[in-house]
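**Q** Give me the fold of what follows.
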Amino acid sequence: MTPDTNLDDLTPEQLAAQWEEEKPPAAGALANAASSLVVLAVGIAAAALSTAMGLGTPDKPQPGLWPFLISIVMVALGLFQLIAGRHNRDAEKFTRMSAAPLTGLVTLAAMVSLMPLIGFELPALVLCVIWMRFLGGETWRSTLVVSAAVVISFYAIFVLALNTSVPHLF
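**A** Presented below is the predicted three-dimensional model:
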């Protein structure tokens, strides 16, 4: 297969063979168990935090109800993956790009913690730039244009049109 080969000219079998060649190495049972335990731990922590927020009842829900239900689903999926997914051969080995979801989570948490202090505009802009440029590999031009458009759109929708109580600078 040469770099000049047009993907449209390949048969489905040739394309599948090419994808198989380019596939990253498979993760082992230890990596599968570790990722399942991480999901399980996050789900348990989220369930505890959402319970502390108050669950309420289905007809009078409190802020923790939906996060609690989602965290219970996470716990169930983590347990299922831990028990039944041990022999999964489709999971990829951890690589340098495995840190990208963690980076996304940390930057999102930073944005949420900064919003009450300085509003949503600057943290949202920085978040968009980090996600698009460094995690997504976009060009600087598209990163800056799309990031600015996202923040302006959110401002127009949530502050101007809906008049929500989201913390904002302007």
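**Q** When you work out contacts or count neighbours from here on, use the C-alpha atoms and nothing else.
**A** Noted.
**Q** Okay, helices next: where are they in this structure?
**A** Taking DSSP state H as the test, the helices found in the chain are 12-22, 29-53, 65-84, 100-118, 121-129, 140-154.
**Q** I'd like these laid out as CSV, including mean neighbour count.
**A** Listed next are these as CSV, based on neighbours: other C-alpha atoms under 10 Å:
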stretch, mean neighbour count
helix 12-22, 11
helix 29-53, 17
helix 65-84, 18
helix 100-118, 14
helix 121-129, 20
helix 140-154, 15
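**Q** quick one, what contacts Leu30?
**A** Residues near Leu30 by C-alpha atoms under 8 Å, 6 or more residues apart in numbering: none.
**Q** mind checking how far it is from Leu37?
**A** 10 Å (C-alpha to C-alpha, to the nearest Å).
**Q** Which residue, neighbours along the chain excluded, lies closest to Val73?
**A** In space, Val73 comes closest to Gly43 once its chain neighbours are excluded; the distance is 7.9 Å by C-alpha to C-alpha, 6 or more residues apart in numbering.
**Q** Quick check: that neighbour touching Leu77?
**A** No. Under the criterion of C-alpha atoms under 8 Å, Gly43 is not in contact with Leu77, lying 9.3 Å apart.
**Q** need the contact list for the residue nearest to Val73.
**A** 71-75.
**Q** please redo it, this time with the cut-off set to 6 Å
**A** Applying C-alpha atoms under 6 Å, 6 or more residues apart in numbering, we find Gly43 in contact with 71, 74-75.
**Q** JSON lines for these, including distance to Ala47?
**A** Formatted as JSON lines, the contacts of Gly43 follow (distance: C-alpha to C-alpha, whole Å):
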{"residue": "Ser71", "distance to Ala47": "5"}
{"residue": "Met74", "distance to Ala47": "9"}
{"residue": "Val75", "distance to Ala47": "9"}
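**Q** here's the other one to compare against:
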Amino acid sequence: MSAIKQLGLLGLLFLLLSSSCQKEKRVRIFELAYQNLEFDIPAGFNGSQALIFEFPELKTNFESFLNQSGADPATVGGIFPLNARITSFDGTEYYYIQEVEIRVCPSIQADCTAQIDGVFYIEELNGRADDDIDLQPGLQNVKDLMSGEYFRVEVVLFLDFGQITPFDQPSRLDMTFEVTE
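**A** Below you'll find the model as predicted:
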């Protein structure tokens, strides 16, 4: 094959790859911030099952945030997880935690489901967690839930294999969602 044909095929391949991998461009209208959701990790919890902290009925305050921003409700196209952090009040490290998942769902549900409702997460901490744990945002659009009046939050902690929570650890969750066009 001639060099010109090879160069042409390489250029075509590059063009196809670059056009198919375009990142979604969201235009942020405003943010929904939920701060100081406090919970206490108890001492002596066995890591054979998940440790779940529930906030069964939180106000979304969506209308208030919308009014403050001056945005037209018709322009809201989505609400997406942006960032979240769990912080230890007493500065002790979370070395015993392996995974964290934050789930949200309607407040009328008895509990949230992992595959559907996880909005923030981090996996494979392997003893590397400090006194703050920064979580990764999920990809799902939670507009239907977060533009309502109330929602449920669950903080789900998975301990390292064989670990037991060593002490009582007062903690808090701060999380932010972005409202986009």
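**Q** Can you pull the TM-score for these?
**A** In this superposition the chains share a TM-score of 0.20, using TM-score structural alignment, normalised by the length of the first structure; 69 aligned residues with a C-alpha RMSD of 6.4 Å.
**Q** Buried residues of the longest helix anywhere in the second structure, list them for me.
**A** Secondary structure of the second structure read by DSSP H shows that its longest helix is helix 3-20. For helix 3-20 of the second structure, a neighbour-count test (16 or more other C-alpha atoms under 10 Å) marks nothing as buried.
**Q** tell me which of the contacts of Gly43 of the first structure is nearest to Leu114 of the first structure?
**A** Comparing these against Leu114 of the first structure with C-alpha to C-alpha places Ser71 closest, at 24.2 Å.
**Q** and that closest one, what does it touch?
**A** 43, 46-47.
**Q** Quick check: which element contains Ile29 of the second structure?
**A** strand 28-41 (DSSP states H and E).
**Q** What lies in contact with the next helix or strand after that strand?
**A** As assigned by DSSP H and E, the chain's next helix or strand after strand 28-41 of the second structure is strand 51-59. With contact meaning C-alpha under 6 Å, 6+ apart, strand 51-59 of the second structure is reached by 107, 149-157.
**Q** count of residues packed around the closest residue to Arg28 of the second structure other than its chain neighbours?
**A** Leaving out its chain neighbours, the residue that sits closest to Arg28 of the second structure by C-alpha to C-alpha, 6+ apart is Thr180, at 4.4 Å. Residues lying near Thr180 of the second structure (other C-alpha atoms under 10 Å) number 19.
**Q** Against Gln6 of the second structure, how distant is Thr180 of the second structure?
**A** Taking C-alpha to C-alpha, one finds Thr180 of the second structure at 43 Å from Gln6 of the second structure.
**Q** Then Val156 of the second structure?
**A** Taken as C-alpha to C-alpha, the span from Val156 of the second structure to Gln6 of the second structure is 53 Å.
**Q** Then Ser19 of the second structure?
**A** From Ser19 of the second structure to Gln6 of the second structure the distance is 20 Å (C-alpha to C-alpha).
**Q** what do you get for Ile122 of the second structure?
**A** From Ile122 of the second structure to Gln6 of the second structure the distance is 43 Å (C-alpha to C-alpha).
**Q** Nearest to Ser153 of the first structure among the contacts of Gly43 of the first structure?
**A** Looking across those and measuring by C-alpha to C-alpha, the closest to Ser153 of the first structure is Ser71, at 30.3 Å.
**Q** In space, what's closest to that closest one - neighbours in sequence excluded?
**A** Gly43 (4.6 Å).
**Q** Do I have it right that Ile122 of the second structure meets Leu135?
**A** Yes. The criterion here is C-alpha atoms under 6 Å, and Ile122 of the second structure meets it with Leu135 at 5.3 Å.
**Q** higher neighbour count, these two?
**A** Leu135 (21 against 16).
**Q** Checking my notes, that one in a strand, right?
**A** Yes. Leu135 of the second structure: assigned to a strand according to DSSP: H, G, I helix; E, B strand; the rest coil.
**Q** Hmm, it is touching Tyr121, no?
**A** Yes. Leu135 of the second structure is in contact with Tyr121 according to C-alpha under 6 Å; the separation is 5.2 Å.
**Q** which residues touch Pro123 of the first structure?
**A** Met111.
**Q** Return the distance of it relative to Met53 of the first structure.
**A** 25 Å.
**Q** Repeat that for Val75 of the first structure.
**A** Distance from Val75 of the first structure to Met53 of the first structure, by C-alpha to C-alpha: 19 Å.
**Q** Same question for Ala46 of the first structure.
**A** Taken as C-alpha to C-alpha, the span from Ala46 of the first structure to Met53 of the first structure is 11 Å.
**Q** Contact partners for Val75 of the first structure?
**A** 40, 43.
**Q** Against Leu105 of the first structure, how distant is it?
**A** For Val75 of the first structure relative to Leu105 of the first structure (C-alpha to C-alpha), the value is 18 Å.
**Q** Okay then, goodbye and thanks.
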